Each structure stands twice: as structure tokens, then as C-alpha cells.
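Participant: Build the 3D model from these lines:
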Amino acid sequence: MKKIALILSGCGVYDGSEIHETVLTMLAIEQHGAAYRCFAPNMTQHHVINHHTGEVSENESRNVLVESARIARGDVEDLNDLHVDEFDALIVPGGFGAAKNLCNFAIDGDNYTINEHVLAAGKAFAQAEKPAGYMCIAPALLPLIYPKGIQGTIGTDTGTANLIAAKGLAHCESPVDEVVIDPAHKVVTTPAYMLATSISEAAVGINRLVKSVIALIE
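Facilitator: Here you go, the predicted model:
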């Protein structure tokens, strides 16, 4: 059975992993006959958002690993314990946590950087030439992990795409139900909730991403 590592960034669209994207990814992996394990960096998340009001919760602090356990039903491991030789592929769901906790794109889009542990994990899969899937805003991580010219998509948002392209992403516009595949680097991307207006719309592209990633496993 093929084994896929998932890197989560918390719990909740505004300050962590997008819950629908993450659950749809888990479901698609199992439906395509593979298995997954979840990982997250053991760190304080950038901030906490009240998902009911959309406002920052002042004087509240949460841990990315602990919050990710909410989605993973407790079964999540420290990202430092992710060993590339135990897996066939990597998938990173989106949500603002990918742009606030895994990197700081949402805070400093002009000159953003990536978390060192996320960078090490991403590079390990890249150097091992193992497939990877990044969805929603998570492709912002790609030009910091792969060589300049890596192909990917965040959908059709030109302003956001240009910021990531400035770091080295060769951005390809894509509708919500399609994927962009960089065959040289075995990287698959899809817009997911960068474009999706419903969970069923998001599901189509995410399912194709998972299927494509598994198909690239040698």
C-alpha cells in the first residue's frame, strides 16, 4: 500500500489547515487505495482567529501541532519525526495556516520565508524525487523548496500569483476542477478553495490531485 505524508498547519481556514480540504484529501487517499499519516510543526501559530466573527482573538495562543490533532482525530506527529524513506509521497492542504504558520506569505508576501522544518521536509521529498501535492495557497511554498521555474497554480488570482512568481514559481492559471502537473519535479497543484465556492467543487480538484500524485509514485 502506498503511504502519503500530510503536513497540516493547524485547524481552521483562517489560522490553520482548511478543514474541508484536509478531510477531502484524507478521504481521497483512502478511496484510491493508499494510506496517510499526519504531521505538523510543534510551534505556536501566528495568531488565533475567532472563526465566528473573523476577528483576531487577543491574548490567546495555540499550538499548531495540538490544533492539527483536532482534524487528525488525535493521530498527528511532530513534523521533526517525518522521515522521507517511510513514505511514497507528500501532500500539503491549504488554508491560511499554510501561509501564516508553514511560511509567512500572508504576512510578508513581498519577501516571505518558510519555516525551517517545513523546508527540510519538503526538500527531503524533492531530493528523493518523490511526488508531492500542494493545494489552495500551499503552492506558495514551492519556489522556496524547488528550483526556480517549478510549475504550479493557485488558480486565477493574478496579484497573489505574481507575488509567488517573484520567488520563482512558473504560475499556470487553472480552474477549480483541474490540476497542474510539473512532470520534471513530480509536483501536482490544484486551486481548491482559492476558487471553490462549495465543498463539492473543492472535492473534484482535490480528488484529481490525490489521484495524480499516486499515479506519479514509482
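Participant: switch to C-alpha atoms for all contacts and neighbour counts from now on
Facilitator: Will do.
Participant: neighbours around Ser174, how many?
Facilitator: Counted with other Cα atoms under 10 Å, the neighbours of Ser174 add up to 19.
Participant: Okay, the nearest residue to it once chain neighbours are set aside and Leu79: tell me how far apart.
Facilitator: Leaving aside its sequence neighbours, Ser174 sits nearest to Gly155 (Cα to Cα, 6 or more residues apart in numbering; 4.9 Å). Plainly put, Gly155 is 28 Å away from Leu79 if you go by Cα to Cα, to the nearest Å.
Participant: What of Lys123?
Facilitator: In this view, Lys123 and Leu79 are 13 Å apart by Cα to Cα.
Participant: More neighbours: these two, which one.
Facilitator: A count of neighbours by other Cα under 10 Å puts Leu79 above the other of Lys123 and Leu79, at 20 against 17.
Participant: Just list the residues touching that one, thanks.
Facilitator: Listed by Cα atoms under 8 Å, 6 or more residues apart in numbering, the contact partners of Leu79 are 7, 39-42, 117-118, 121.
Participant: I'd like those residues as JSON lines, with distance to Asn111 appended.
Facilitator: As requested, these are exported to JSON lines (distance: Cα to Cα, whole Å):
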{"residue": "Ile7", "distance to Asn111": "23"}
{"residue": "Phe39", "distance to Asn111": "26"}
{"residue": "Ala40", "distance to Asn111": "24"}
{"residue": "Pro41", "distance to Asn111": "22"}
{"residue": "Asn42", "distance to Asn111": "24"}
{"residue": "His117", "distance to Asn111": "19"}
{"residue": "Val118", "distance to Asn111": "17"}
{"residue": "Ala121", "distance to Asn111": "21"}
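Participant: Another for comparison:
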Amino acid sequence: MKKIAVILSGSGVFDGAEIHESVLALHAVEKAGATWHCFAPNVEQLHVVNHLTGEATEESRNVLVEAARIARGIIEDVAKLNVDDFDALLVPGGFGAAKNLTDFAINGAECSINADVAAACRAFKDAKKPAGYLCIAPVIIPMVYPESVKGTIGNDDGTAAGFNGLGGQHVDCPVDDIVFDEENNVLSTPAYMLANSISGAASGIEKLVTKLVALA
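Facilitator: So this is what the prediction gives:
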């Protein structure tokens, strides 16, 4: 049975992994006949947002500990991710991808990426194993793959410009479709960058995961 490594960035759309996307992705992996195992960086979140008010708080939370909520404890530090143990990589979105995995939300095209996350993503690239990125997480793609790699975050001009500024080639994409850069074996879909409902997000996520598992 094919095994998919999933990198989460916390728990909650505004400061971590997007919960709907994450659960939809894990469900899609199982529906495609594969298994999943989650990972997250063992670091403090950039900040903690009260999801009722949308305001940042004075709290501090750990990305790995928070992501464990979504994974029901089936999770490890991303530093322990061994590419040889898995057939493909999947990275859900949520602002945690742009705040905790990278600092894209703060620095845009001048951003950096967490070293352990970068090592894991590059390991799948170097092994020529397929990888899929959802929502805002595709901003990681041009930090990992060669210049002009194709990917999508939907059609937001500012984020697309940031993707291109990092060296990628952004492709506008509707919520129910995917972008597949065949040369680099990497997939992306807009999910909640465009979706207005769980069903809308699911349409592209399921298409991406089905393709990802088939490629693995």
C-alpha cells in the first residue's frame, strides 16, 4: 500500500494548517487506497489568533503540538521524515504554511523556509517522488524546485506575484482543478484560496490527491 507523508503547520486557518483542507486531504488519501502519516516542525507558531474574533493574542503555541490535534496524535517532528519511507508528499494550506513553515506572510518573495521543512520537501524533489501542495502552501514550490516550476494559488494577483518573485511560474486555476508540472512531478490546487465551501475545497483536493497517489 502506498504511503503519503503529510506536513501540517499547526491547527487553524489563521495561524496554522487549514483544518477542513487537512481532513479532506487525509480522507482523500484513504479513499485513493493509500495510507498517511503526519509531520510538523517542532517550533513555536509565529503568533496565535483567536479564531472567533480574528485578533492575535498573547498566547504562544507549538506547531507540532497543535498539528497533533488534527492528526489525532499520529504525527512526528518533520526533522524525522525519511523520504525512503514514503511514496509521495502532501502539504495542506492554511496561513500556517505562510507563517510557520515559511515566513511568506511577512516577507513575500523575500521569505525564507523552515530548514527541516525545506529538507523534507527537497528530499522528495531529489528522489523524483510526487508532491502535492494545497491553497497557500504552493508558495513553497519555487523555494524547492528549479526556476520556472509551475504551480497555482488560484488567481490572487498579489500572491501570484510573490510566487513568480520566488522564481516560479504561476498558473491561474479554478477551485475544482489542479496544476501538474510534469517535469518536476509536483501538483497544486487553490482549495480555500478560492473555495467558498467545504465541497468546493474538496473538489480540487480530491482531484489532486487521486493524481498524487496514482503517480506514487
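Participant: still on that earlier bit, map the residue nearest to Ser174 of structure 1 onto structure 2.
Facilitator: Using TM-score structural alignment, the partner of Gly155 of structure 1 in structure 2 is Gly154.
Participant: ok, its match - how many residues close by?
Facilitator: Going by other Cα under 10 Å, the residues that sit close to Gly154 of structure 2 add up to 27.
Participant: Would you quantify the distance from it to Cys121 of structure 2?
Facilitator: The gap separating Gly154 of structure 2 from Cys121 of structure 2 is 21 Å, by Cα to Cα.
Participant: just to revisit the earlier point, that's a helix at the residue nearest to Ser174 of structure 1, yeah?
Facilitator: No. Applying DSSP: H, G, I helix; E, B strand; the rest coil, one finds Gly155 of structure 1 to be coil, outside a helix.
Participant: what about the strands in structure 1?
Facilitator: 3-7, 35-40, 76-78, 89-92, 132-135, 151-152, 170-171, 180-182, 187-190 (DSSP state E).
Participant: Identify, out of those, the most deeply packed stretch.
Facilitator: Across the strands of structure 1, averaging neighbours per residue (mean count of other Cα atoms under 10 Å) puts strand 187-190 on top, at a mean of 31.
Participant: Tell me roughly how far it lies from structure 2 on average.
Facilitator: Strand 187-190 of structure 1: mean distance to aligned residues in structure 2 after superposition is 0.4 Å, counting by mean Cα distance after the TM-score superposition for structure 1.
Participant: before we move on, the earlier item: surely the match of Gly155 of structure 1 touches Pro174?
Facilitator: Yes. Using Cα atoms under 8 Å, Gly154 of structure 2 is in contact with Pro174, at 6.2 Å.
Participant: residues shared between the contacts of the two?
Facilitator: Listed as contacting both Gly154 of structure 2 and Pro174 by Cα under 8 Å, 6+ apart are 190, 194.
Participant: Contacts only, for the residue lying farthest from the centre of structure 2.
Facilitator: Within structure 2, the residue lying farthest from the chain centre (Cα atoms, centre = their mean) is Glu58, at 26.1 Å. Contacts were defined as Cα under 8 Å, 6+ apart; by that measure Glu58 of structure 2 touches 47-48.
Participant: Enumerate every residue touching the residue nearest to Asp181 of structure 2 when sequence neighbours are not counted.
Facilitator: Leaving aside its sequence neighbours, Asp181 of structure 2 sits nearest to Lys150 (Cα to Cα, 6+ apart; 5.5 Å). Residues in contact with Lys150 of structure 2, defined by Cα under 8 Å, 6+ apart, are 168-171, 179-181.
Participant: Tell me which stretches of structure 1 form helices.
Facilitator: When assigned using DSSP state H, the helices of structure 1 occupy the ranges 19-31, 64-71, 96-100, 116-127, 142-145, 158-165, 199-215.
Participant: Go through the ones you listed and pick out the most buried.
Facilitator: Among the helices of structure 1, ranked by average contacts under mean count of other Cα under 10 Å, first place goes to helix 96-100 (a mean of 28).
Participant: mind listing what the residue nearest to the spatial centre of structure 1 touches?
Facilitator: The centroid of structure 1 falls nearest to Val92 when counting by Cα atoms, centre = their mean (2.6 Å). Contacts for Val92 of structure 1 were tallied using Cα under 8 Å, 6+ apart; they are 6-8, 133-135, 138.
Participant: one more time with 10 Å, if that's ok
Facilitator: Going by Cα atoms under 10 Å, 6 or more residues apart in numbering, Val92 of structure 1 touches 5-9, 17, 21-22, 25, 38-39, 98, 102, 122, 132-139, 141, 189.
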